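[1] Predicted coordinates and the sequence they were generated for:
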Amino acid sequence: MTCTENWSTCNGFFLLALSLLAIILNLTPLIADYVEDGRLFYNSISCYEWWLPGLFGGGLLVLPAVSMTLAARKKGSCNSRCGMLSSSLLCVFSIIGGLYCTLIALFAISKGPLICEKGSITLDRCDYSLRNFSDFQSLNFDLVWYTNTSCSPKQINDSVTVHGISQKNSLDFNLVPDFDLNITIDEDSQKLIHIAVYASLAIVGLLEVVTSVSQIVAGLFGFLCGTSKRHKGQSQWRG
C-alpha cells in the first residue's frame, strides 16, 4: 500500500469511530427520556435532541464517506484513482454533517435543558426551523443555567404528575409501548446529561470536519498519484 492508502485507512477508521460515537451520544438523552416515562416525545431533556445532531449530522451523513474511504484503501475495485476521488467528494457530506452536529450542539449548550429555559417547558415550545440558527450573537456560553438552582421542575397538570411535560401538552406520538421503570431523572442529572452529551457532540463534529478535510487531501493525492494493487504476488500501480 502507498502512504496515501495508509492515510485513507486511518481516516476511514477514525471517521467510523466518530460517527458511531455521535449516534450513541444522540441516543443517550432519548433513552433517558424513554426510561423515565416509558414513552418518547414526552419528557425530553432538550428540544435539540430531536434535531438529531448525532444521528443525522454526525452519523448518517458521515457513513457514506466512511464506506467509500475504507473501500478505496482495499486492494479491490475501489482501490483506484476514481475510488480515491469518490472518497474525497463524499467527505463534503461529512463536513456538512459535522458542522451541523457542532452547530446544533453549541446552541443546545447555550440554551441549556428545557427545565432551565424561560417560558413553557414542554415540547410544544420547540421551534424546528433553521432560522433559529442564523443569529450567532445569541449564543451565550457563560453556562448560567448549569449553576442556576432555580430551574423550573417539570410538572404534569392534568391526569398525571411525572416530573415532566404534561400528557395533554406534549407531542402525542406513542411510537413504542409504555414501559415505565419508575425512574426519575432529577434536575442535576438532566443538566449533567445535557452538557456532557452536547459538549461531546460539538467535539465529535469538529473532529469529523478535520478528519474529512484530511481525507479530501489524501483522496486528491491518491487521484493524482495513483494507488497500488497486487496481482499474483506482484505489485502494480493502478490508475
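    Good, I have the coordinates.

[2] contacts and neighbour counts: CA atoms only from here.
    Will do.

[3] and the gap between residue 213 and residue 47?
    30 Å (C-alpha to C-alpha, to the nearest Å).

[4] In terms of neighbours, single out the busier of the two.
    Ranked by neighbour count (other C-alpha atoms under 10 Å), residue 213 and residue 47 place residue 47 first, with 22 against 18.

[5] so who does the residue lying closest to residue 140 once chain neighbours are set aside touch?
    Leaving out its chain neighbours, the residue that sits closest to residue 140 by C-alpha to C-alpha, 6 or more residues apart in numbering is residue 110, at 5.1 Å. With contact set as C-alpha atoms under 8 Å, 6 or more residues apart in numbering, residue 110 has these partners: 139, 140, 141, 142, 143.

[6] Then residue 63?
    Residue 63 is in contact with 16, 19, 94, counting by C-alpha under 8 Å, 6+ apart.

[7] just residue 115 next, same as before
    45, 121, 151, 152, 153, 154, 187.

[8] Going by neighbour count, which of the residues you listed are buried?
    Neighbour counting by 16 or more other C-alpha atoms under 10 Å classes 45, 121, 151, 154, 187 among these as buried.

[9] Alongside the first one, take a look at this:
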Amino acid sequence: MCTGKCSRCIAVTLYPLVLASIICNIMLFFPGWDVKYVKDGHITEEVKYMGGLVGGGLVVLMPALYIHLTGEQGCCGNRCGMFLSIAFAALGVAGAVYSFIVAVLGLGNGPLCNDSGRCTTPFKNSNLTYLADSKSWGECTEPESVVQFNTGLFGALIATSCLQALLCATQMINGLFGCLCGTCNNKEKRPLDHLHSHHA
C-alpha cells in the first residue's frame, strides 16, 4: 500500500477512537447518571486524571490530524512531512499509553462508592479479583451499579488506547518508509503524466 494512502487510513481510523475515548471519560464523571457525585467531588480518583479526555483524546487527536495531512497532496504530503509524522505518531503513542495506564489503575483500584455509609474504595487491594466476584459488588450501595459502570467504561478505554497505540506505532513505521521512499501521492506522478500527454 502507498504510504500516503496508509496515512489516510490510519488517521480516519483514529478519529472514532479519539471520540470514543473522550465520550467514555466524560461519562465516567457521572456514575449512576447523576451530576451530584461530581458536584460533591465523590468521583473515582483515576477519572480525575482524565486519561481518556487528555491522553486518548486531545493528545492523540493532534497526531491524527497531522497524519491525515501527510496522506493528502500539499505541504505535508512529502518526505519531510512523513519524517515529522514519526514524531507526531510517537506523541500519539505516549497519549495512548497514558490513557491505558490510567484506565488500568481505575479498573484495578475499583470505584469510589458508598460502603456502609462512608465513601471508600473497597476493592483497592483486591488485585482485580473483585471483577470475577459479582456478589462483592453489593458492597457499593451508591452510586447505583457503579462497579459495572466503571468496569465497562475503563475496559472500553483500555481497548481504545491499545488500538490507538497500535495505529500510531504503525504510522511511525509507515512514516519511516514514506521518508525514505516518498509518499507516492498523485502530485509526484503529475510531471510524468504531463510529459506523456505532451508527446501524445
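    Alright, I've got the coordinates. This structure is a prediction, so every number in the text was calculated from the model and none was measured.

[10] about what we covered before: what secondary structure does the residue nearest to residue 140 of the first structure sit in?
    Recorded secondary structure, residue 110 of the first structure: helix (DSSP: H, G, I helix; E, B strand; the rest coil).

[11] roughly how far apart are the corresponding residue of the second structure for it and residue 57 of the second structure?
    The alignment partner of residue 110 of the first structure in the second structure, by TM-score structural alignment, is residue 108. From residue 108 of the second structure across to residue 57 of the second structure, the span is 22 Å (C-alpha to C-alpha).

[12] Where in the second structure does stretch 54-63 of the first structure align, residue-wise?
    With TM-score structural alignment as the criterion, stretch 54-63 of the first structure aligns to 52-61.

[13] Now find how far off-centre that stretch is within its chain.
    Centroid separation between stretch 52-61 of the second structure and its chain, computed with C-alpha atoms, centre = their mean, to the nearest Å, is 6 Å.

[14] Where in the first structure does stretch 78-92 of the second structure fall?
    Going by TM-score structural alignment, stretch 78-92 of the second structure sits over residues 80-94 in the first structure.

[15] ok, now stretch 152-169 of the second structure?
    Using TM-score structural alignment, the residues of the first structure aligned to stretch 152-169 of the second structure are 196-213.

[16] how about the strands in the first structure?
    In the first structure, the strands defined using DSSP state E lie at 227-231, 234-238.

[17] Outside of the first one itself, list whatever touches it.
    Where contact means C-alpha under 8 Å, 6+ apart, the residues beyond strand 227-231 of the first structure that reach it are 1-2, 4-5, 75-76, 79-81, 235-239.

[18] For the closest residue to residue 18 of the second structure other than its chain neighbours, give me its contacts.
    In this structure, residue 18 of the second structure finds its nearest non-sequential neighbour in residue 57, 4.8 Å apart by C-alpha to C-alpha, 6+ apart. Residues counted as contacts of residue 57 of the second structure (C-alpha under 8 Å, 6+ apart) are 18, 19, 21, 22, 95.

[19] what's the closest of those residues to residue 155 of the second structure?
    Comparing these against residue 155 of the second structure with C-alpha to C-alpha places residue 21 closest, at 10.9 Å.

[20] thinking again about what came up before, so which of the contacts of residue 115 of the first structure are in helices?
    Among the contacts of residue 115 of the first structure, DSSP state H puts residue 187 in helices.

[21] Any chance of JSON lines for the contacts of residue 115 of the first structure, columns distance to residue 202 of the first structure?
    Shown next, in JSON lines, are the contacts of residue 115 of the first structure (distance: C-alpha to C-alpha, whole Å):
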{"residue": "45", "distance to residue 202 of the first structure": "17"}
{"residue": "121", "distance to residue 202 of the first structure": "24"}
{"residue": "151", "distance to residue 202 of the first structure": "24"}
{"residue": "152", "distance to residue 202 of the first structure": "26"}
{"residue": "153", "distance to residue 202 of the first structure": "27"}
{"residue": "154", "distance to residue 202 of the first structure": "27"}
{"residue": "187", "distance to residue 202 of the first structure": "23"}
